[in-house]
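>>> here you go, sequence then predicted model.
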Amino acid sequence: MTIGPTGQAEADPGEKGGARTALAGLTTRGRSFLAAGVAAAICAYVLGQPDLLRVGLLLTVLPLVCAAVVYRTRYRVAGSRRLSPARVPAGSEARVHLRMDNVSRLPTGLLMLQDRVPYVLGPRPRFVLDRVEAGGRREVSYRVRSDLRGRYPLGPLQLRLNDPFGMCELTRSFSTYDTLTVIPRVEALPSVRLGGEAKGYGDGRQRSLALAGEDDAIPRGYRYGDDLRRVHWRSTARYGELMVRREEQPQRSRCTVLLDTRGLAYRGAGPDSAFEWAVSGAASVLVHMLERGFSVRLLTDTGSSVPGEGADGFAGSGQGSADAAGLMMDTLAVIDHSDGAGLSPAYDVLRGGDEGLLVAFLGDLDEEEAAVAARMRQRSGGAVAFLLDGDSWVREPNDVPHPMNRQEERLRMLREAGWTAVSVPRGAPLDELWRQADRERAGVVTAGGPSGRGAGS
């Protein structure tokens, strides 16, 4: 049997086990017939009733013959599984396509096909294939859906063989399986101009090297295929060989998305919890920034970054943009609470250089961690913080808010440090908060003068 696009396996239902395996496959009906036959045979012997003995022998032999026939049935089947799609947002459906091929020279009997799926994806699918002719195939499909992100194994497939009387049933499992990745929900964000001294692409950008199509004064040697209109004649005369002007590529804007995963920073659990909102928000911003042409990275409170630590840790150029998005979505699909108590590891990573735009999703902050978060703004061209209001996420609608709410104090500390800080109440839509952050940033810039140019995001 073939499972998925890479793994292959085939099943011969009669090639494993022995008589013990066949007897173990007796169904409740088969065991009942066998027990009744033995009991009838004993009673016939005690009572001296030959007719009852014949009935007992019939009841005993029938399930044994069925088990032998099922056990000796030999044919080979192959199958394939295809996920459409293999990566699906939480709350959306994916379809699993199964195909069974009879690669033997004989038609099959009654087959029951069953696929193993985690309970969060729905009930275990079962299909009955009445008869598959020699060289024939059958195609079936089923749907899976999960409101919880994660990576879920599908398979292995199980094939059940039954006799016509339902006396014996044998199951064969196949070795390979596929994985369905359920990523966080991604919300489309509007195009706004968030503050950030980013270089390269984006509206309102600063360009430190050159614009697209501008030439660097430093020439290089001619290479086959270079446009002769780019020949630098002065350098050619100086070096005695054909030289051409370089084409300088614009430097890409950078964006770091910081996700606070500390377990003590969030309360509640489930798909509607504050932590799941933060994960979904981080995924939405990452996808939005990649679509706007930014080089992005995902940073957690533990100091680990995705796509990686190589060079500056950013990714998102050309074909690498899709690969980087997939890697970050796969990471967010399985990310969980960390055991860390502070944001210092993330601060150590950010203080190493100019990181462009910084977008942070933060849980509950005490005074010390709020001060650490405030210092992250020093080396960032622009900083936007979405601070989740923990009290509102666990408070019932009819509850009276706590009079000593510290959310405003934390927002004030971040804003004084230069952050554009937005409070996130329970169930708030991210696109509205995204616009609110842009309005607050514009208000700060208008009040304080043109302190910096916006980065198109």
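Received the coordinates, thanks.
>>> going by C-alpha atoms from here, please, whenever you check contacts or count neighbours.
Noted.
>>> any idea how far the residue of the chain most remote from its centre is from Arg20?
Most distant residue from the mean C-alpha position of the chain: Gly48, 71.2 Å away (C-alpha atoms, centre = their mean). Gly48 sits 32 Å away from Arg20, going by C-alpha to C-alpha, to the nearest Å.
>>> same thing with Arg31?
Distance, Arg31 to Arg20, by C-alpha to C-alpha: 14 Å.
>>> okay, pairing it with this:
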Amino acid sequence: MRGTGALILAIACFVTANEFGVTELMYFGILLVAVIVASVASLYLSRRSDVVTRSLTPDVATVGRESLVSVTVGVRTALPTPPGVWQDVLPKGLRGKAEGVFPALGSGLRRSDRVVELSYVVTGAKRGVHPIGPLSVQSTDPFGLARRRTTFGQRTLVTVAPALVDLPPLTDFAGESGGTLHTTTNQLGQGADNLVARPYAPGDSMRRIHWRATAHRDELMVRQEEQESTPEASVVLDRGALRWATEALQAPGGDPGFEAAVSACVSAVARLVHDGYAVEVLDSDGAVLAERIDGGDMTEVEVLLSHFATLTARRDDSLGRLPRLFAGIMTGPVVVITGRLDASDADVLTPIVHHSTLPMLFSVSPVGNALDRAADAGWRVGAIDPEGDLAAVWAGAVGRGVSHVLG
């Protein structure tokens, strides 16, 4: 470094001047020391930062997708400052190049503070909530003799949601599974006036109000036919500890198999909601993992993604009790996503087939002929590989009954 060399040279000048009586070397050494002191002083007196804030676009990062990080640095300085190099510390849950040139600033005597805007792009790498920061700025004095690294301790927590895969629609199966695509087609040409209206009851959606009938009867009326044809679907994510690696219990992102299952779960929900289904998201023990999402409400799907950012496996196992949740009812698509699955598990799940218009079973770690056994019982099945193509597995399960797509 130049500063170290200048200091060594100054000391050498003092020693030589003392030994040989060369007064000029003494003056030169004093000049070098003065320049070094001035260089260090210019760095420590010229820049000070009080506030560092960050924002993401979109607000929630997603595994495998890019997000823009905007950094605002509030700077106070009385003296002009040279440019520097900034770097933001990224956690393991994010990938990117968080560094760049910090701009030079003029004198702040007229304005007490300045705002410096920085930005960089990150890609979600690991599900969870991760801290970005601290931000550091390395500056060099105008002579290049001294260097200072300033660290600003503010950190920002960033939510990284599970990967969302765009799955093929169930268009070809709308009639079988009760989808709104089929319902809408059947109602074309009928018109709203042909729908049967009934009085409004607490709990009815305001979107089902029949305004013409309401005006005629002078009381709120709802479309009876529309309510009865509302399609429903269920997505079940089995979080039982026996199905997953131990890491799935500890923190998000530890077990690749569980991460693939969580991604499959949110992707299936997004597909079904987009296709118009009212979707409930459950654990295999019946616990509600997300409130019912109405068909077409993609905003609630975004909320689901944020909620699933911290989801982990649980210690008990209850896959065998899952059929009880569907006993005595008939529903639309039922998507079950689990980890380890053997033949006995497939047999236990068989009763669900008779209560769903489109039963779909996906396993990350199928054992032996478990999936073939489930397919024989009526499930549309798929083997999920953490490195494979989830969209192909989904399409294969729906179209052919059995799909094994590996990476």
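Cool, the structure landed. Keep in mind the model is a prediction, meaning the values are calculated, not measured.
>>> what's stretch 128-140 of structure 2 in contact with?
43, 52, 82-91, 93, 102, 146-161, 251-253, 309-310 (C-alpha atoms under 8 Å, 6 or more residues apart in numbering).
>>> just the buried ones from those, in ChimeraX syntax?
Only the buried entries of the contacts of stretch 128-140 of structure 2 go into this ChimeraX selection, using 16 or more other C-alpha atoms under 10 Å:
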select :43,52,82,83,84,86,87,88,90,93,102,146,147,150,151,152,155,158,159,160,161,252,253,309,310
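>>> neighbour-wise, which of Arg31 and Arg20 of structure 1 wins?
Shown here are Arg31 of structure 1 and Arg20; by other C-alpha atoms under 10 Å, Arg31 has more neighbours (19 against 8).
>>> show me what contacts that one?
By C-alpha under 8 Å, 6+ apart, the neighbours of Arg31 of structure 1 are 63, 167.
>>> cool, and Val285 of structure 1?
189, 257.
>>> same thing but 10 Å
Residues in contact with Val285 of structure 1 (C-alpha atoms under 10 Å, 6 or more residues apart in numbering) are 186-189, 255-257, 291, 296, 359-360, 430, 434, 457.
>>> go on, Val160 of structure 2?
59-65, 93-94, 123-130, 305-306, 308-310.
>>> now do the SS call for it.
Judged by DSSP: H, G, I helix; E, B strand; the rest coil, the three-state class of Val160 of structure 2 is strand.
>>> map it across to structure 1 for me.
Counting by TM-score structural alignment, Val160 of structure 2 lines up with Thr181 in structure 1.
>>> among the contacts of Val160 of structure 2, which lie within strands?
61-62, 94, 123-124, 128-130 (DSSP state E).
>>> any idea which of these is closest to Leu31 of structure 2?
Leu31 of structure 2 lies nearest to Leu94 out of those, by C-alpha to C-alpha, at 48.5 Å.
>>> so what's the residue count around that closest one?
With other C-alpha under 10 Å as criterion, Leu94 of structure 2 counts 24.
>>> repeat that for Val75 of structure 2.
18.
>>> same deal with the one 4 residues further on?
Using other C-alpha under 10 Å, the number of residues around Leu79 of structure 2 comes to 16.
>>> and the strands in the stretch 1-150 of structure 1, which stretches?
Counting by DSSP state E, counting those that start in this stretch, the stretch 1-150 of structure 1 has strands at residues 2-3, 7-8, 77-84, 87-89, 93-102, 111-115, 126-129, 137-145, 150-154.
>>> SS state for the counterpart of Pro164 of structure 1 in structure 2?
The alignment partner of Pro164 of structure 1 in structure 2, by TM-score structural alignment, is Pro142. Judged by three-state DSSP, the three-state class of Pro142 of structure 2 is coil.
>>> next one: Leu289 of structure 2
strand.
>>> just Gly378 of structure 2 next, same as before
Gly378 of structure 2 is classified as coil under three-state DSSP.
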